[in-house]
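*Asks:* below are the sequence and a predicted model; questions follow.
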Amino acid sequence: MIGIVNYGAGNIFSLTSALERQHIPFGMVNTEADLDKYTHIIIPGVGHAGAAMKKLEETGLVAPIKALKKPVLGICVGMQLLTAHSEEGDVTMTGVFPLKTRLFNKDQGIKIPHMGWNNIDHKNNLLFEGVENLTQFYFVHSYFIEYNPTFDIATANYGMPFSAAIQKDNFYGVQFHPEKSGIAGEHLLKNFSNLKQ
């Protein structure tokens, strides 16, 4: 059963709808005690990383989330919260991954935000089991996580390569929105729900 961290970071209706379509049971995590009720945890996120981090700190959930040994998935800003630092608001994040979240460079002739469908080149990882390589997923973001081969499990390209998905132990992050990525995205959510603890 999936627990969705409810820290006021944007609309989670798309995510709950996608989980319902896949018949994946879920509930909300509002307090530290709620973390124990679920086998898998999703940190959703929309909007400003600095504001999202502030909200997460106010819930008192940062240290308990970092201590989790069960599968955790950060989506979009939820993924960026797992990095060490974000240029968005120049803020220290949870530091689960020793990576930086950086602003795309307009000088490369790209539009910011990066918005729309983009192919991802993924590694052989249980999160992507049954998902064809170079499948398209839906992105909406102005900030990206620097590519690092140690943690990168999927790469996308927008003016430069960046991490579309990362993993460290039981922590996963995806920059795209699986809940808005059609069949492939829902398949990925199903894969996450099936990850063993």
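*Replies:* Cool, got the structure.

*Asks:* CA only for contacts and neighbour counts going forward, please
*Replies:* Noted.

*Asks:* count the neighbours of residue 37 for me.
*Replies:* Around residue 37 sit 15 other residues, with neighbours defined as other CA atoms under 10 Å.

*Asks:* also residue 13?
*Replies:* 10.

*Asks:* so who does it touch?
*Replies:* By CA atoms under 8 Å, 6 or more residues apart in numbering, the contact set of residue 13 is empty.

*Asks:* quick one: it from residue 63, how far?
*Replies:* Remark: distance between residue 13 and residue 63 (CA to CA, to the nearest Å) = 26 Å.

*Asks:* so residue 144, which state does it fall into?
*Replies:* The local conformation at residue 144, judged by DSSP: H, G, I helix; E, B strand; the rest coil, is strand.

*Asks:* residue contacts, it?
*Replies:* Residue 144 neighbours (CA under 8 Å, 6+ apart): 80, 101, 102, 103, 104, 162, 163, 175.

*Asks:* can you show me the strands along the protein?
*Replies:* Here the chain has its strands, by DSSP state E, at 2-5, 26-29, 40-43, 72-75, 85-86, 91-92, 100-103, 114-119, 121-122, 136-141, 143-145, 152-157, 161-168, 171-174.

*Asks:* quick one: distance of the longest one to the chain centre.
*Replies:* Which is strand 161-168. Shown here is strand 161-168, whose average C-alpha point lies 10 Å from the average C-alpha point of the whole chain (CA atoms, centre = their mean, to the nearest Å).

*Asks:* here comes the other one, which I'd like you to weigh against the first:
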Amino acid sequence: MSIVIINTGCSNLYSITRAIQRLGYQVSITDSIYDIKMANKIFLPGVGTASAVIDILKNKNLLSFLKCTTQPILGICLGMQLLGSYSNEGNKCILLNRIDHSIKKLPNVDCSIPHIGWNTVNYTINHFLFKDIDNNTRFYFLHSYYMNVNKYTIAVSTHGIQFCAAVAVKNFFGVQFHPEKSGYSGEQLIKNFLEI
């Protein structure tokens, strides 16, 4: 099986690589559209601002491809937010628009921003992405922006407000948390995605 992590220039590329390798799979980090088109599974990570990652994808001629591909894609953290329609972060920008919801800043409601650390995730339906993972398991988060709960939400979490923690729409999947930094449960989620 060919597995790729899209090189978005973010800091967690190698921690995702190591998590996949610990599961016994080979994986490459690439921005080659040919290699990405040939992949069976695609990881879309992101750290930083949405506009910066969108610019990287545009410059590498990947944006239009990602909008219409039928390959399974897992967006991680900002990578999940990119599945939305529009980001209000920094230089506001249009996203992949797989989910018709904008990305907004977490309100400072009796909580610190950014949301950093371990938090429980409650999956709202028995989705295969959470196979063999107990409900209300804790995962590691690091983010200041969020997507509202919507019809494609498969898990939620709460930090001041309830927000979307995981989504699934056709071949696009996303998690707001960092499975590669979430121990056994995070690796189980990655394994579940790879076994789709």
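*Replies:* Cool, the structure landed. All of these numbers come straight from a predicted model, not from anything done at the bench.

*Asks:* let me see the TM-score of these two.
*Replies:* The TM-score (TM-score structural alignment, normalised by the length of the second structure) is 0.95; 193 aligned residues with a CA RMSD of 1.1 Å.

*Asks:* so which of the strands of the first structure comes closest to residue 54 of the first structure?
*Replies:* Of all those, the one in closest proximity to residue 54 of the first structure, counting by CA to CA, is strand 91-92 (9.2 Å).

*Asks:* apart from its chain neighbours, what residue comes closest to residue 105 of the second structure?
*Replies:* Counting by CA to CA, 6 or more residues apart in numbering, the nearest residue to residue 105 of the second structure once its immediate chain neighbours are dropped is residue 145, at 4.2 Å.

*Asks:* likewise residue 15 of the first structure?
*Replies:* residue 179 (5.1 Å).

*Asks:* show me what contacts the one you found?
*Replies:* Residue 179 of the first structure neighbours (CA under 8 Å, 6+ apart): 14, 15, 17, 18, 185, 186, 189.

*Asks:* wouldn't the fifth one be in contact with residue 177 here?
*Replies:* Yes - look at residue 185 of the first structure against residue 177 with CA atoms under 8 Å: they come within range, at 7.4 Å.

*Asks:* can you list residues touching both of those two?
*Replies:* When CA under 8 Å, 6+ apart defines a contact, the residues bordering residue 185 of the first structure and residue 177 alike are residue 137.

*Asks:* superpose on the first structure and give me the mean offset of the lengthiest helix in the second structure.
*Replies:* For the second structure, the helix reaching the highest residue count under DSSP state H is reported as helix 183-194. In this overlay with the first structure, the average offset of helix 183-194 of the second structure from its partner residues is 0.3 Å by mean CA distance after the TM-score superposition for the first structure.

*Asks:* so which of the strands of the first structure gets nearest residue 49 of the first structure?
*Replies:* Across the strands of the first structure, the minimum distance to residue 49 of the first structure, taken as CA to CA, is reached by strand 85-86, at 7.1 Å.

*Asks:* now for the closest one, which elements pack on it?
*Replies:* Using 3 or more CA pairs under 8 Å, 6 or more residues apart in numbering; DSSP states H and E as the contact criterion, the neighbours of strand 85-86 of the first structure among helices and strands are strand 91-92, strand 100-103.

*Asks:* tell me the most buried of those?
*Replies:* For those, the stretch with the most neighbours on average is strand 100-103, a mean of 20; neighbours defined as mean count of other CA atoms under 10 Å.

*Asks:* quick revisit: using JSON lines, lay out the helices and strands packed on strand 85-86 of the first structure together with distance to residue 113 of the first structure.
*Replies:* Converted to JSON lines, those look like this (distance: least, CA to CA, whole Å):
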{"stretch": "strand 91-92", "distance to residue 113 of the first structure": "20"}
{"stretch": "strand 100-103", "distance to residue 113 of the first structure": "9"}
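
*Asks:* for residue 22 of the first structure, find the nearest of those strands.
*Replies:* Ranking those by distance to residue 22 of the first structure, with CA to CA as the measure, places strand 100-103 first at 30.9 Å.

*Asks:* from the contact counts, what lies against the closest one?
*Replies:* For strand 100-103 of the first structure, the helices and strands in contact under the criterion 3+ CA pairs under 8 Å, 6+ apart are strand 85-86, strand 143-145.

*Asks:* mind putting those into CSV with distance to residue 22 of the first structure?
*Replies:* Compiled in CSV, these are given as follows (distance: least, CA to CA, whole Å):
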stretch, distance to residue 22 of the first structure
strand 85-86, 33
strand 143-145, 28
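
*Asks:* looking at those strands, which is nearest to residue 37 of the first structure?
*Replies:* Counting by CA to CA, residue 37 of the first structure lies closest to strand 85-86 out of those; the figure is 29.6 Å.
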